[in-house]
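Peer 1: Just need the structure, nothing else, for what follows:
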Amino acid sequence: MEDRSQTPILVIDDEMDIRELIADVLEQAGYPCVAVADGKSARSEMENTAFSLLIIDLRLKGEDGLELARRIRANSTVPILMLTGKGTESDRIISLELAADDFLMKPFNIRELIARVNALLRRSSMLNQHHQSHVTEQYECLKFGDWVLNLTTRQLESSSGESVALTFGEFTLLEVLAKHPKRVMSREQLLTGLRGVESEVFDRTVDVLISRLRNKLEINPRSPRYIRTERGVGYSFSEPVSHLM
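Peer 2: Okay, here's the model as predicted:
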């Protein structure tokens, strides 16, 4: 089968059977793949190769997978899919809060793995194409309150010009909300905007991303100005939004 992308996926898992299974499944689906057992090997690979997606086991031996993801996220917006075992809900919440764009619990269904990989890479590809199509044009931006969300460069800037780092999932969710101001959106609608495919999802994914966005957008996250909770329904973007070119 032909590769769907020239840019490989990096798999980091210290369980050889799982690591080899994921690599085989991805390659059979047409995705080039590099698989390593630990963070040191992952960092070495990333020094020489650009990857389209990282799949990281939460509980790596020697170096915690979450810490590895956090370090990577500090310098990169590459999509991260976190693999979690039969741990507590808090493990999954923390992984989403700090670094990951999505998670998948072990043991996983192969079809669900491919569905999540497809969704993350499809969104990433669409965003890259959107950016490339605007290289010689004016930037497309959404302005609200004290912020400007640049849809072309995928950056959030304050009115003072300070850039605020957003993860892949944070940016995508903020874009969905800001494009529908004053409209109440359910968690299901927001998850559809985030993933673009129907699949079993973690119930608190949207809540965790909203919390992360509030911590970055709001002066007082407990009394939000921009993203309001509509109890029993979902969320709404309460500020007027102007479209800039």
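
Peer 1: contacts and neighbour counts: CA atoms only from here.
Peer 2: Noted.

Peer 1: List the contacts of the helix or strand harbouring N215.
Peer 2: Using DSSP states H and E, N215 sits in helix 205-217. Here helix 205-217 makes contact (Cα atoms under 8 Å, 6 or more residues apart in numbering) with 93, 96-97, 164, 169-170, 173-174, 187, 190-191, 221, 224, 226-227.

Peer 1: Repeat that for stretch 180-195.
Peer 2: 116, 119-120, 123, 169, 172-173, 176, 198, 206, 230, 233-241.

Peer 1: Now that stretch: buried residues?
Peer 2: Buried residues in stretch 180-195, counting neighbours by 16 or more other Cα atoms under 10 Å, are found at P181, K182, V184, M185, S186, R187, L190, L191, G193, L194, R195.

Peer 1: could you dump these to a markdown table with distance to R43 and secondary structure?
Peer 2: Formatted as a markdown table, the buried residues of stretch 180-195 follow (distance: Cα to Cα, whole Å; DSSP: H, G, I helix; E, B strand; the rest coil):
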| residue | distance to R43 | secondary structure |
| --- | --- | --- |
| P181 | 40 | strand |
| K182 | 43 | coil |
| V184 | 42 | strand |
| M185 | 39 | strand |
| S186 | 38 | strand |
| R187 | 35 | helix |
| L190 | 33 | helix |
| L191 | 31 | helix |
| G193 | 31 | helix |
| L194 | 28 | helix |
| R195 | 27 | helix |
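
Peer 1: Widest-spaced pair of those?
Peer 2: Using Cα to Cα, the buried residues of stretch 180-195 reach their maximum pairwise distance at K182 and R195, which is 22.3 Å.

Peer 1: Quick one: neighbours of T167, just the number.
Peer 2: 25 (other Cα atoms under 10 Å).

Peer 1: residues in contact with it?
Peer 2: Taking Cα under 8 Å, 6+ apart, we find T167 in contact with R73, T77, A99, D101.

Peer 1: what helix or strand does S90 sit in?
Peer 2: helix 89-98.

Peer 1: where does the next helix or strand after that helix sit relative to the chain's centre, distance-wise?
Peer 2: Going down the chain from helix 89-98, the next helix or strand is strand 102-105, by DSSP H and E. Average the C-alpha atoms of strand 102-105, do the same for its chain, and the two points are 11 Å apart (Cα atoms, centre = their mean, to the nearest Å).

Peer 1: cool, and stretch 30-47?
Peer 2: 19 Å.

Peer 1: now stretch 124-138
Peer 2: 18 Å.

Peer 1: Tell me which stretches of the protein form strands.
Peer 2: For the chain, the strands defined by DSSP state E cover 9-12, 33-36, 53-57, 80-84, 102-105, 141-144, 147-150, 155-158, 163-164, 184-186, 227-230, 234-237, 242-244.

Peer 1: Here is the second sequence; please produce its structure so I can put it next to the first one:
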Amino acid sequence: MNAILHRMDLETRILIVDDDPGIRTLMSSFLDKHGFRTDTAGDPIEMRDLLARQSYDLIVLDVMMPREDGLSALRELQRNAGPPVIMLSAVGTDVDRIVGLELGADDYLAKPCNPRELLARIRTVLRRRRIDPSAASASAPKAEGDLLFSGWRMNVNLRTLNDPQGSPVILSDGEFRLLRAFVEHPRRVLTRDQLLDYARGEDSEHYDRAIDVQVSRLRRKLGGQGGQDLIRTVRNEGYMFAPIVER
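Peer 2: Alright, predicted model coming up:
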């Protein structure tokens, strides 16, 4: 497994955007030692210059920077279908986390963060994005790990989702975990606390509002492929996944 991760890392280029040169050097050196290829930028302006010349597999983006904040840069990256983003913030409040997730960040870490935790988060996000979308199509025979609903096909082992036309739908790690929680507990009302436990584990910090944000993002992605009515809101109780699921 370590050999596979190392081979994957060697093929990966990461951009670190932070106004603190010490943090940039620390992160870059640590990731370089683990086989990644890294570049650094001191602010979003330098980030754009680098993006114009080089493609990146992932961006580590600080929130608080003097000339332009990271959230503004994240909005632009999302508009331009940029690479996955892990946000960093020295503030680390619930509001910051929620806003970062709502704008499309794939993950969020409070500063100062342990470089090993950052490495683990990076690998998790990249594993999600590296799955071959063609591995599961709507017309393919049912494979181990497949969950079928309303013409959709979700494979929990391959971590893939295909719409009724067989086209892949790319979800962040959090969105995939949330959808899996719904699909594995269909046609029953799930409270926000239950969704947090199912999707993130019992040891996660509890942010009720963050679940609402994730559900909203998930609905938008599913709705763009005709899945507007898959997740229903049950007033004052929570959410329900409406379709029948075939295992």
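
Peer 1: now what about the TM-score between them?
Peer 2: The TM-score (TM-score structural alignment, normalised by the length of structure 1) is 0.70; 223 aligned residues with a Cα RMSD of 4.0 Å.

Peer 1: still on that earlier bit, quick check: buried residues in the helix holding S90 of structure 1?
Peer 2: By neighbour count on 16+ other Cα under 10 Å, the buried set for helix 89-98 of structure 1 is D91, R92, I93, S95, L96, E97, L98.

Peer 1: Same question for stretch 58-66 of structure 1.
Peer 2: Using 16+ other Cα under 10 Å as the test for burial, stretch 58-66 of structure 1 gives L58, R59, L60, D64, G65, L66.

Peer 1: How about stretch 3-21 of structure 2?
Peer 2: By 16+ other Cα under 10 Å, the buried positions in stretch 3-21 of structure 2 come out as M8, D9, T12, R13, I14, L15, I16, V17, D18, D19.

Peer 1: ditto for stretch 217-225 of structure 2
Peer 2: Of all the residues in stretch 217-225 of structure 2, those buried under the rule 16+ other Cα under 10 Å are R217, L218, R219, K221, L222, Q225.

Peer 1: Serialize these to TSV and add fields for distance to L31 of structure 2.
Peer 2: Converted to TSV, the buried residues of stretch 217-225 of structure 2 look like this (distance: Cα to Cα, whole Å):
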residue	distance to L31 of structure 2
R217	30
L218	31
R219	34
K221	32
L222	34
Q225	37
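
Peer 1: circling back: of the strands of structure 1, which is nearest V135 of structure 1?
Peer 2: Proximity to V135 of structure 1 (Cα to Cα) singles out strand 147-150 among the strands of structure 1, at 12.9 Å.

Peer 1: And the contacts of that closest one?
Peer 2: For strand 147-150 of structure 1, contacts defined as Cα under 8 Å, 6+ apart pick out Y139, E140, C141, L142, K143, Q155, L156, E157, S158, S159, E175.

Peer 1: most neighbours, which of these?
Peer 2: Counting neighbours by other Cα under 10 Å, L156 leads the contacts of strand 147-150 of structure 1 with 23 neighbours.

Peer 1: Surely it and E170 touch.
Peer 2: No: between L156 of structure 1 and E170 there is no contact under Cα atoms under 8 Å: 10.5 Å.

Peer 1: and S95 of structure 1, what pairs with it in structure 2?
Peer 2: Structural alignment (TM-score structural alignment) places S95 of structure 1 against G100 in structure 2.

Peer 1: I figured that match hits M87, correct?
Peer 2: Yes: if you go by Cα under 8 Å, G100 of structure 2 and M87 touch, sitting 7.1 Å apart.

Peer 1: Mutual contacts of these two, please.
Peer 2: Applying Cα under 8 Å, 6+ apart, one finds that G100 of structure 2 and M87 are jointly contacted by Y108.

Peer 1: Leaving out the residues flanking it, which one is nearest to P224 of structure 1?
Peer 2: Closest residue to P224 of structure 1 apart from its sequence neighbours, by Cα to Cα, 6 or more residues apart in numbering: E218 at 6.0 Å.

Peer 1: Contact partners for that neighbour?
Peer 2: Contacts of E218 of structure 1 (Cα under 8 Å, 6+ apart): P224, R225, Y226.

Peer 1: so how far is E68 of structure 2 from the corresponding residue of structure 2 for D57 of structure 1?
Peer 2: Using TM-score structural alignment as the criterion, D57 of structure 1 maps onto D62 of structure 2. Counting by Cα to Cα, to the nearest Å, the gap from D62 of structure 2 to E68 of structure 2 is 10 Å.

Peer 1: Now tell me what touches stretch 60-71 of structure 1 from outside.
Peer 2: Stretch 60-71 of structure 1 is contacted from outside by 13-14, 38-39, 56-59, 80, 95, 98-100, using Cα under 8 Å, 6+ apart.

Peer 1: ok, now stretch 51-63 of structure 2?
Peer 2: For stretch 51-63 of structure 2, the surrounding residues in contact (Cα under 8 Å, 6+ apart) are 12-19, 69-71, 83-89, 122, 126.

Peer 1: Next: stretch 107-124 of structure 1.
Peer 2: Contacting residues not belonging to stretch 107-124 of structure 1 are listed as 25-26, 29, 52-53, 79, 81, 85, 102, 104, 195-197, 199 [Cα under 8 Å, 6+ apart].

Peer 1: farthest-separated two in those residues?
Peer 2: So, the contacts of stretch 107-124 of structure 1 by Cα to Cα: farthest apart are G85 and G196, at 24.9 Å.

Peer 1: Roughly how far does the equivalent of R48 of structure 2 over in structure 1 sit from A69 of structure 1?
Peer 2: Counting by TM-score structural alignment, R48 of structure 2 lines up with R43 in structure 1. Counting by Cα to Cα, the gap from R43 of structure 1 to A69 of structure 1 is 11 Å.

Peer 1: got it, and V208 of structure 1?
Peer 2: Distance of V208 of structure 1 to A69 of structure 1, computed by Cα to Cα: 17 Å.

Peer 1: again, but for T88 of structure 1
Peer 2: Note on T88 of structure 1: its distance to A69 of structure 1, by Cα to Cα, is 19 Å.

Peer 1: Looking at the two, which one has more neighbours?
Peer 2: A69 (24 against 9).

Peer 1: Quick check: the aligned residue for the more buried one in structure 2?
Peer 2: If you follow A69 of structure 1 across to structure 2 using TM-score structural alignment, you land on L74.
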